[in-house]
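Participant: the amino acid sequence is not available; the structure is as follows:
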């Protein structure tokens, strides 16, 4: 799952209430379908900081609530408002994720390209811009082994409000 760290970072997830947030604001049909149709409770997801210097995989979260309608699409004052989405006929969905661990070592995009076994990874394909992408178990395991995840239990705070948690689709 891609996020822009200046909007919402893994550190923000660590200090969110219960280390949990909704992954709202996804406005790409394919990314929405991955969340709605393929994500299951307990699925572990990689957190990727996009549009960062450098862009990198920074940790792991867990899906803790299955896809449900993204209410940010219904509010005209929200930047992700979509007048074609309604509570009766929702067009957009989100999942909730919970912080699991932060990598001791950030995995920079240029380094990921050099790791054997990741050659077919969606993230590494030219022009790949989806904010939610599938990752095979093999790819996930390779990345986790490289990142050396550390479980960190942070105190909850209200550092940020419920705003977009994703990169542009």
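Facilitator: Yep, that arrived. What you are looking at is a predicted structure, and each value in this text was computed from that prediction instead of being measured.
Participant: rest of the way, CA atoms for contacts and neighbours
Facilitator: Will do.
Participant: who's in contact with the lengthiest strand in the chain?
Facilitator: When every strand of the chain is counted residue by residue (DSSP state E), the longest turns out to be strand 93-108. Strand 93-108 is contacted from outside by 10, 13-14, 18-26, 32, 35-36, 54-70, 143, 146-152, using Cα atoms under 8 Å, 6 or more residues apart in numbering.
Participant: show me the residues around residue 54 that make contact.
Facilitator: Residue 54 sits next to 108-109 when contact means Cα under 8 Å, 6+ apart.
Participant: would you map the strands across the protein?
Facilitator: Counting by DSSP E, the strands of the chain are 2-3, 20-22, 44-49, 56-69, 93-108, 149-150.
Participant: let's bring in a second model and compare:
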């Protein structure tokens, strides 16, 4: 299993939207590196769901339920989408400040290259964030 972080602007598609819908496709990614990560996603992989802009916090975990396919928002075959479902909501959101304040998370892609909307997360990073969401 692989672990990921998906970034979204809450005004575009929030965690509450995903909970309401129960499933969605993750589309509109127009960065080659983020697209390549999406192509690596496998059904069953878990993704931290991160609200960017003003919130800058992880609210829950989504599960990949359909691997990459042609992005339905464009005819350009360079771009892909994946389907996700909500897995669980955090008891306590984990903020970017929480992450930056933890030396064990200093190498996260979120800290080093925060602009990527789809990024890998190590199992250790994933586990540390889950633990932080329970405190």
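Facilitator: Yep, that arrived. Just so it is clear, the model here is predicted, and its values are computed rather than measured.
Participant: hmm, back to that, need the strands of the first structure in TSV (columns: distance to residue 128 of the first structure and mean neighbour count).
Facilitator: Shown next, in TSV, are the strands of the first structure (distance: least, Cα to Cα, whole Å; neighbours: other Cα atoms under 10 Å):
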stretch	distance to residue 128 of the first structure	mean neighbour count
strand 2-3	11	25
strand 20-22	23	21
strand 44-49	13	24
strand 56-69	15	22
strand 93-108	16	21
strand 149-150	25	16
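Participant: closest to residue 130 of the first structure out of these?
Facilitator: Of all the strands of the first structure, strand 2-3 sits nearest to residue 130 of the first structure, with 7.9 Å by Cα to Cα.
Participant: read off where the top helix by length along the first structure ends up in the second structure.
Facilitator: The residue-count maximum for a helix in the first structure (DSSP state H) belongs to helix 137-147. Using TM-score structural alignment, helix 137-147 of the first structure corresponds to residues 123-133 of the second structure.
Participant: in that stretch, what counts as buried?
Facilitator: Across stretch 123-133 of the second structure, burial judged by 16 or more other Cα atoms under 10 Å covers 125-126, 129-130, 132-133.
Participant: contacting residues for the residue lying closest to residue 1 of the first structure once chain neighbours are set aside?
Facilitator: In this structure, residue 1 of the first structure finds its nearest non-sequential neighbour in residue 132, 4.7 Å apart by Cα to Cα, 6 or more residues apart in numbering. Neighbour list for residue 132 of the first structure: 1-2, 31-32, 34-35 [criterion: Cα under 8 Å, 6+ apart].
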